[in-house]
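# Predicted structure and sequence below. I'll ask about it afterward.
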Amino acid sequence: MNSSDEEKQLQLITSLKEQAIGEYEDLRAENQKTKEKLISTPGSRW
């Protein structure tokens, strides 16, 4: 594998990592909103 291929792979890995982190943060925020909604709902078990 030459350095150009390695550079492309590194860029791909970096891109996928950033995408995964972004999706994780979105899901975490959505989960937090759901928890807050459940806590504020009368009669909830939270």
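Perfect, thanks for sending it.
# Please count neighbours and contacts with C-alpha atoms only from this point.
OK.
# Which residue would you name as the spatial centre of this structure?
Among the residues of the chain, the smallest C-alpha distance to the mean C-alpha position (Cα atoms, centre = their mean) belongs to Y24, namely 1.4 Å.
# Can you tell me the SS state at that residue?
Under DSSP: H, G, I helix; E, B strand; the rest coil, Y24 falls in the helix class.
# residues touching it, list them.
Y24 makes contact with no residue, according to Cα atoms under 8 Å, 6 or more residues apart in numbering.
# Tell me how far it lies from N31.
When Cα to Cα, to the nearest Å is applied, the distance between Y24 and N31 equals 10 Å.
# try this one side by side with the last:
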Amino acid sequence: MQYVVMRNQCWESDGQGVIMDLAMAMGVAMFGLFGASTAIFLYKLKA
């Protein structure tokens, strides 16, 4: 767990940042797969 120090008190983070990072990474990966498959499809359509 990550801990955030604020006003000499230690608050335990709720993990929202990790979830958002994971969601962002998954979104980028999905967009990349979509773009690559579209490019391959259009390339094969021409040939």
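Received, thanks. Predicted model, so just to flag it, every value in this text is computed and none were measured.
# Can you give me the TM-score here?
The TM-score (TM-score structural alignment, normalised by the length of the first structure) is 0.74; 37 aligned residues with a Cα RMSD of 1.1 Å.
# on that earlier part again, which one in the second structure is aligned with the residue nearest to the centre of the first structure?
Across the two structures, Y24 of the first structure finds its equivalent in M30 of the second structure, going by TM-score structural alignment.
# and what of L10 of the first structure?
With TM-score structural alignment as the criterion, L10 of the first structure matches Q16.
# Run through the strands of the second structure in chain order.
Per DSSP state E, the second structure has strands spanning 3-6, 9-12. These are given in chain order.
# List the contacts of the first one.
Strand 3-6 of the second structure has contacts (Cα under 8 Å, 6+ apart) with C10, W11, E12, S13.
# For the first structure, just list every one of the helices.
Under the criterion DSSP state H, helices of the first structure are mapped to 3-40.
# number of nearby residues for the residue nearest to W11 of the second structure when sequence neighbours are not counted?
Spatial nearest neighbour of W11 of the second structure, chain neighbours left out: V4 (5.3 Å); criterion: Cα to Cα, 6 or more residues apart in numbering. V4 of the second structure is flanked by 11 other residues according to other Cα atoms under 10 Å.
# gap between V4 of the second structure and T38 of the second structure?
Plainly put, V4 of the second structure is 43 Å away from T38 of the second structure if you go by Cα to Cα.
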